[in-house]
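> coords please:
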Amino acid sequence: MAAVLRSGIIGTGFMGEVHAHAVRAAGGTLSAVAGRTTQSAERAAAMLGAAHSAASPEDLIDRDDVDVVHICSPNTTHAEYAERALAAGKAVVCEKPLATSVEDAAQLADLAHRHGSVTSVPFVYRFYPAVREARSLVRRGDPGRLWLLHGSYLQDWLASPQTTNWRVDPARGGASRAFGDIGVHWCDLMEFVTGQRITRLVASTSQAFAERLGDRGSSPVATEDGATVLFETDQGATGSVVVSQVTPGRKNRLWFSFDGTDASLSFDQEQPDTLWVGRTAASTRVAAGRDTLTTEAGRRYARLPAGHPQGYQDSFNAFVADVYDAVRGNAPDGLPTFADGLRAARLTQAIITSAQSGGWVATPLQDEPARRAHTTI
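This is a model prediction of the structure:
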């Protein structure tokens, strides 16, 4: 393994740029970029400052100067590229969904375990200092017994029937869009902070614009614009989450309230520099700075003093830094792995099944071997 980790990025869109910034912030170098075409790879390599443009994703994975493969391509390509990268002995960072089927996600998680590879899925909201503070407060029992877990994740980037891209196409993005794209982030964050796991759920999905066409303009969109989910957990809590990609004015609002018998904890990703702690006597807004947070875990991810908000890119940088720390042989706390990607795939499939049947669906807590027929999600 090289002293300076060398990375390759598959994908030339928004997320590829985010990953490139994070690679450099983590002290890595960007060896190569691959896209859908050699021309798109050449443009991206010039824009992102990569040493090379790869002829294809497969060429990038096979390069000797790539230690870590970052997969930021359309969803239906994830499983193929991740499997090839694992076989090549590379560390792998794969954008969610890890795969568009539970079977493929389970196979990748199993391969990662058998190879002993460092793998990760960017559930980056775990890396906000305020979120780590909330998790530590829960662990030491400050909120009491958590009994009501609720929130939402709202965006507006598709709040027009004319807006489209590859994510609205089930053939490229998978059968679930709003939940599979952003709902899984909220569920991962809830389970990460509270330590509770969803055991069953009931869901309703809907479309705001039935007339929206896919990115090729050939057929109406079949994936959901929003979802409403009720759930129960293994520790007796109940909860709900509302997910939407068509809520005007909400750019990227992931919000939660985790309510306990002694205190409530609330976080808003659009105002990430505070953690709200509510009690019957008084409520407090804890500033998310290294000089104001009260727990070691919170302060570890606070790079700046209070009053200097850290945002999405900062959290992504912290995530990639922890991935690279793991590649070097350390074990950072709370790193999301392919097992977490598999968990998200199971929850997504449960959402689809419940929305179609109208009933409650159990969500397995154990990662049993995939033995069901291939089910697209």
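> drop to CA atoms for contacts and neighbour counts, all remaining ones
Fine.
> tell me the first helix or strand C-terminal of the helix ranked longest in the chain.
Using DSSP state H, we find that the single longest helix of the chain is helix 338-357. Downstream of helix 338-357, the next assigned helix or strand under DSSP states H and E is strand 361-362.
> before we compare anything, build this one as well:
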Amino acid sequence: MVGYKFMGRAHSNAYRNLSFYFNTEVEPVMQAIAGRNEAGVKKAAEKMGWATYETDWRRLIERDDIDLIDIVTPNNAHVEIAIAAAEAGKHILCEKPLALTVEQADRMLKAVQKSGVVHMICHNYRFVPAVQFAKKLIQEGRLGKIHHIRATYLQDWILDPNFPLVWRLQKEVTGSGAHGDILAHSIDLARFLVGEFKEVVGMMDTFIKKRPIVETSGGLSAKADANHLELGKVTVDDTSAFMARFEDGAVGIFEATRLAGGNRNGNRFEINGEKGSIRWDMENMNLLQVYFTDDEAGLQGFRTINCTEELHPYAGAYWPSGHIIGYEHTFINLMVELMNGIAKGYSPVPNFKDGVINQAVLAAVEQSANTKKWVEISDIYKHKGNLINL
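Predicted coordinates:
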């Protein structure tokens, strides 16, 4: 694994606990972790259960005892590491968003396709049992033709103007702000549940344009010296919102912000079809609200399903009904698919192709925000030199 902070902890926990809950044909062995700070990566390796550590990710690529490279670095490092791993014949799991641009994402996709390695992108929210069950209801036609999706992803961790200028606020490192960091998840869930985007129109804004500069940043929980007066420019969005039309005729409304006070991780969606509706909220991730139009008059309304029964996807591997699971289990569920893919030689979804499409939707919204016009997703590929044959 390359990197060891927030996502490094989440992925490490999943590797450590996967075989406790699931039987897969291959099981992960935590051979080595890489990070530039030797003291930090050594401590992380000891705490999280990695057998060895390296201070240069290239050493992981060179090692014969490593088959899978897991990329949990800041976004600007994804493309170089992924392409090097693919050329060395290593399977790859990469955090989202896949890259900084559509061109980079396409290069990564071409590299894994050329080498034939197994690849996935870590959109872990797909693997919440309630979300998987929502997908099952939609596939079975229980909601009929889908008309609407409205999705929000609201956080508040940078609401304080004195929160420092961490890497997630610097375009050259992260690509975009709330747009690529969290709205990418909403886009992926919409593709998973509703279908492909056709066109979008959006807007993006930055409300706090300068923040304190710090020598090191700890991510979502970073702090700046109250007496530190040197400020740096925020070069990404604080908020992103857009409307969308889907290929199948559905319409959608999406919003993401990291300045919505009181929302710690408000990843939510509602989908409306001709026969019913579903609602989901990550902060109550085990619960799915479902409404069917053919319910008896007088008893109609949303019912709440606790998706912890054995028949709910992945839930049967954990605890008895009603004994809820948490955020960390979404990564375990994703790793199950990754291990099965490695065993059988295929790339489970979401994979790098999904990552490229997600990147194209992100790019289309950003282009729309700049031009104040509707943008077709297909035009992004044409505008970028018709890079991708989808």
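> sorry, back to before: just checking, what packs against the longest helix of structure 1?
helix 102-115, helix 184-194, strand 198-206, strand 361-362 (3 or more Cα pairs under 8 Å, 6 or more residues apart in numbering; DSSP states H and E).
> and with 10 Å instead?
Packing contacts for helix 338-357 of structure 1, counted by 3 or more Cα pairs under 10 Å, 6 or more residues apart in numbering; DSSP states H and E, involve strand 91-94, helix 102-115, strand 119-120, helix 184-194, strand 198-206, strand 226-233, strand 361-362.
> export the ones you listed to CSV and tack on distance to His78 of structure 1?
Shown next, in CSV, are these (distance: least, Cα to Cα, whole Å):
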stretch, distance to His78 of structure 1
strand 91-94, 7
helix 102-115, 10
strand 119-120, 13
helix 184-194, 16
strand 198-206, 25
strand 226-233, 24
strand 361-362, 26
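> so which of these comes closest to Pro272 of structure 1?
With Cα to Cα as the criterion, Pro272 of structure 1 lies closest to helix 184-194 of these, at 14.2 Å.
> and the angle for the closest one with helix 338-357?
If you take axes from the mean of the first three to the mean of the last three Cα atoms, to 10 degrees, helix 184-194 of structure 1 sits at 120 degrees to helix 338-357.
> sorry, back to before: would a markdown table of the helices and strands packed on helix 338-357 of structure 1 with distance to Asp62 of structure 1 and mean neighbour count be doable?
Shown next, in a markdown table, are those (distance: least, Cα to Cα, whole Å; neighbours: other Cα atoms under 10 Å):
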| stretch | distance to Asp62 of structure 1 | mean neighbour count |
| --- | --- | --- |
| strand 91-94 | 12 | 26 |
| helix 102-115 | 17 | 20 |
| strand 119-120 | 17 | 26 |
| helix 184-194 | 31 | 20 |
| strand 198-206 | 39 | 21 |
| strand 226-233 | 39 | 21 |
| strand 361-362 | 40 | 18 |
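> first to last residue in stretch 354-367 of structure 1, what's the distance?
20 Å (Cα to Cα, to the nearest Å).
> just want the most central residue of structure 1.
In structure 1, the centroid-proximal residue (Cα atoms, centre = their mean) is Phe123; its distance is 3.1 Å.
> secondary structure element for Asp65 of structure 1?
If you go by DSSP H and E, Asp65 of structure 1 is not part of any helix or strand.
> no no, Val336 of structure 2
Per DSSP H and E: helix 327-344 holds Val336 of structure 2.
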